[in-house]
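> Quick one, fold the following:
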Amino acid sequence: MNEVTSDQVGTYIARFINILVDYSPKLISAFLILFIGLYAIRLINRLIRRIMVKRNLDPTLTKFLADILLWALRILLFVTFISKLGIETSSFVAILGAMGLAVGLSLQGSLSNFAGGMLIIVFKPFKVGDTIEAQGVIATVEEIQIFVTKMITGTNQTVFVPNGALSNGTIINYSMQAERKADLTFSVSYDSDIKKAKDILLEVLLSNPKVLKNPAPEVFVKNLSASSVDFAVRPWAAKADFGSVVSDTLENCKVALDAAGISVQPFTLQK
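Prediction:
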């Protein structure tokens, strides 16, 4: 076995020192670029966030855009860093592209949710605090995330709906309009005085201070069914009062009709 002599060790050490001396400017400059770049990226990210907050952009959109900018600058800094070290970046970029394609194919559902989140954030079919109906769920929006929307139901259950399905489906926003109209149906027997029943139902609506006078509430014969005369009862209310107006209308109309001796058929409906 060949033994390594002291002269050979000295030669190797001399070569290593020469390489280190020759390479040290690149190494020092590369790490200077890295540390200065990381500091500059933090400053830029903070500045961008402040600008977007001052312009009253949606908080979810602000966070998302700031995060995208942060990672884009970090990737650019990393490519610059390895390029300064003398590493060929073209092959590295090709590897990143291949990895991105593979990840994209394996995460098609996640990318669909990501795109859906972008559409929701940009076009704003609803916002945090709105009550919506979508994907078979009626709930209040608590947080719009990039991949899912977090909602709280009336029974205090937390529901996460994928943004892809949410953005491609039908959304009913109950909070977008300042006023809402209830569409109730009261059915009375054919033996009842129709004119009297109509006047009673209308008086109940007009006597409720939470029912808006403009638009005016409506009461009219909706249908003559096989066993009853159906009245459409349609009060308008501010969205904050809508639930109580519906409840009060159902209760007060039933009480008023009973007091007048008008028989209410068991087909009262709510939409």
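
> from here on, contacts and neighbour counts on C-alpha atoms
Fine.

> could you pull out the strands for the stretch 101-250 of the chain?
Shown for the stretch 101-250 of the chain, the strands assigned by DSSP state E, counting those that start in this stretch span residues 131-134, 137-144, 148-153, 158-162, 172-173, 179-181, 184-188, 218-224, 229-234, 236-238.

> Take those strands and write them to CSV, including distance to Ile13.
Putting these into CSV (distance: least, CA to CA, whole Å) gives the following:
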stretch, distance to Ile13
strand 131-134, 71
strand 137-144, 60
strand 148-153, 58
strand 158-162, 60
strand 172-173, 74
strand 179-181, 83
strand 184-188, 92
strand 218-224, 97
strand 229-234, 93
strand 236-238, 84
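
> List the contacts of the closest residue to Pro162 other than its chain neighbours.
Of all residues beyond its chain neighbours, the one nearest Pro162 is Val148 (4.4 Å), with distances taken as CA to CA, 6 or more residues apart in numbering. Taking CA atoms under 8 Å, 6 or more residues apart in numbering, we find Val148 in contact with 113, 117, 160-163.

> and with 6 Å instead?
160-163 (CA atoms under 6 Å, 6 or more residues apart in numbering).

> one step back: out of the strands of the stretch 101-250 of the chain, which is closest to Asp7?
With respect to Asp7, and counting by CA to CA, the nearest of the strands of the stretch 101-250 of the chain is strand 148-153 at 66.9 Å.

> sorry, back to before: dump the contacts of Val148 to TSV, plus neighbour count and distance to Val211.
Written out in TSV, the entries for the contacts of Val148 read as follows (neighbours: other CA atoms under 10 Å; distance: CA to CA, whole Å):
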residue	neighbour count	distance to Val211
Phe160	15	35
Val161	18	34
Pro162	22	37
Asn163	27	36
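
> so which of those residues comes closest to Ile194?
Val161 (47.1 Å).

> close enough to count as contact, the closest one and Phe147?
No. The pair formed by Val161 and Phe147 falls short of the contact definition of CA atoms under 6 Å, at 8.8 Å.

> end to end, how far does stretch 127-146 reach?
The stretch stretch 127-146 measures 14 Å between its terminal residues, going by CA to CA, to the nearest Å.

> Contacts made by it with the rest, please.
Surrounding stretch 127-146, the residues in contact under the criterion CA under 6 Å, 6+ apart are 114, 117, 149-153, 171-175.

> one more to line up against the first:
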Amino acid sequence: MAINWDSVSALLIQLQSRAVEFGLRLVAAIAILVVGRWIAKQLRRTIKRAISRTPLDPNLVSFTSNLAEYGITAFVILAVLGQLGIETTSLLAVLGAAGLAVGLALQGSLSNFAAGLLIVFFHPFRVGDWIEGAGETGFVEDIQLLTTVIRTPDNRTVIIPNNNLMTNNIINYSAKGVLRMELVVGVAYSEDLDRVKAVIAQALEQDERILRDPEPVIGVMALADSSVNFTVRPWVRPEHYWPAYFAAYENIKKHLDAAGISIPFPQRDVYLYQRSERI
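Predicted coordinates:
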């Protein structure tokens, strides 16, 4: 069988032309990818610097800048695929169908993601706040797209799904910047009430963590069975709450002792009757 060298030569020329064309397309695609990624990173940094100068939440700044980078990167990838001759329309349809299937399988994660967006945009709490939610209490260490990380007073790390927080009540102890402590101090009925109030006020003044404005409230709360009970309500910063709480009771006790004011405790008088029996 004779070989048609003219046909082989034409085929080689065609393959060479196709290879050169594909090589040029590949070089152009790589260039688009490199330049596009550089533009995406620069845009992220620019947006982050610009938004950082505004009084927006830091989590919103990070989320917006990252979202801009991912969006530009997605367009760059589509441009690279188009440059390589890949039909992006059918690819997008396949990706859309796959995304729908994955979305149905990950409904819980999507609800946590949506809750994370609500936290980022509406910030019911911020990093560093002392909150109570989903049955846990602690300081917020990190707000992620799916979970929120808090540190409890006993130094445990608790990771809470965002949806659990947003579908339950959230108590933000740090939102107003100050918290009110409530102490109960009982003294004997025989003590002078005005003198007791003055001694308690003096004890509170010894702690710099207790705020002068708002002014502490000291008043008689109840006339109990064995004592006159005072309610003591000083104000502190959220981060000082527990140290100041414990110190307040200790200082009040020491000042009452130094002033000779007695703190009664429940007592019960027992009377014994002896009955003589006749035989």
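
> For Asp67 of the first structure, find the nearest of the strands of the stretch 101-250 of the first structure.
strand 137-144 (15.1 Å).

> Which part of the second structure matches the closest one?
Alignment note (TM-score structural alignment): strand 137-144 of the first structure is matched to residues 136-143 of the second structure.

> Just the buried residues of the matching stretch, please?
Judged by neighbour count using 16 or more other CA atoms under 10 Å, the buried positions of stretch 136-143 of the second structure are 137-143.

> Equivalent analysis for stretch 194-202 of the second structure, please.
Across stretch 194-202 of the second structure, burial judged by 16+ other CA under 10 Å covers 196-197, 199-201.

> who touches that stretch?
Applying CA under 6 Å, 6+ apart, the set of residues contacting stretch 194-202 of the second structure from outside is Ile252.

> Would you mind getting the average deviation of that stretch from the first structure?
Average distance, stretch 194-202 of the second structure versus aligned residues of the first structure after superposition (mean CA distance after the TM-score superposition for the first structure): 3.8 Å.

> Can you get me a residue count around Pro153 of the second structure?
By the other CA atoms under 10 Å criterion, the neighbourhood of Pro153 of the second structure contains 12 residues.

> Count residues in the vicinity of Ile30 of the second structure, would you?
Other residues close to Ile30 of the second structure by other CA under 10 Å number 15.

> How about Ala74 of the second structure?
Applying other CA under 10 Å, we find 15 other residues in the vicinity of Ala74 of the second structure.

> Just give me the match in the first structure for it.
Aligned counterpart of Ala74 of the second structure in the first structure: Ile75 (TM-score structural alignment).

> Shouldn't that match be within a helix?
Yes. With DSSP: H, G, I helix; E, B strand; the rest coil as the criterion, Ile75 of the first structure is part of a helix.

> hey, which helix is longest across the second structure?
For the second structure, the helix that runs over the most residues, judged by DSSP state H, is helix 5-52.

> quick one: the host helix or strand of Ala256 of the first structure to chain centroid distance?
With secondary structure defined by DSSP states H and E, Ala256 of the first structure is part of helix 242-259. The gap between the average C-alpha position of helix 242-259 of the first structure and the chain average comes to 35 Å, counting by CA atoms, centre = their mean, to the nearest Å.

> Kindly report the same for stretch 24-34 of the first structure.
43 Å.

> List the buried residues in it.
For stretch 24-34 of the first structure, burial by neighbour count (16+ other CA under 10 Å) applies to 26-27, 30, 33-34.

> once aligned to the second structure, how far is it on average?
On superposition with the second structure, the mean distance recorded for stretch 24-34 of the first structure (mean CA distance after the TM-score superposition for the first structure) is 3.9 Å.

> I would like the residues contacting that stretch, please.
For stretch 24-34 of the first structure, the surrounding residues in contact (CA under 6 Å, 6+ apart) are 81, 84-85.

> closest to Lys222 of the first structure among those?
Distance ranking of the contacts of stretch 24-34 of the first structure against Lys222 of the first structure, using CA to CA, places Phe81 first at 74.7 Å.

> Count residues in the vicinity of the closest one, would you?
A count of nearby residues for Phe81 of the first structure, using other CA under 10 Å, gives 23.

> Where does it sit, in terms of helix or strand?
Secondary structure assignment for Phe81 of the first structure, by DSSP H and E: helix 59-84.

> That helix vs the second structure, mean deviation?
With the second structure overlaid, helix 59-84 of the first structure shows a mean distance of 1.8 Å (mean CA distance after the TM-score superposition for the first structure).

> by how many degrees do that helix and strand 137-144 diverge?
Using axes from the mean of the first three to the mean of the last three CA atoms, to 10 degrees, the interaxial angle of helix 59-84 of the first structure with respect to strand 137-144 works out to 50 degrees.

> So which bits of helix 59-84 of the first structure are buried?
Applying a neighbour-count criterion of 16+ other CA under 10 Å, one finds 60-64, 66, 70, 73-74, 77-84 buried in helix 59-84 of the first structure.

> And the equivalent of Gln107 of the second structure over in the first structure, how close does it get to Asn208 of the first structure?
Under the alignment defined by TM-score structural alignment, Gln107 of the second structure corresponds to Gln108 in the first structure. The spacing between Gln108 of the first structure and Asn208 of the first structure, counted by CA to CA, is 53 Å.

> Thanks again, I'm all set now.
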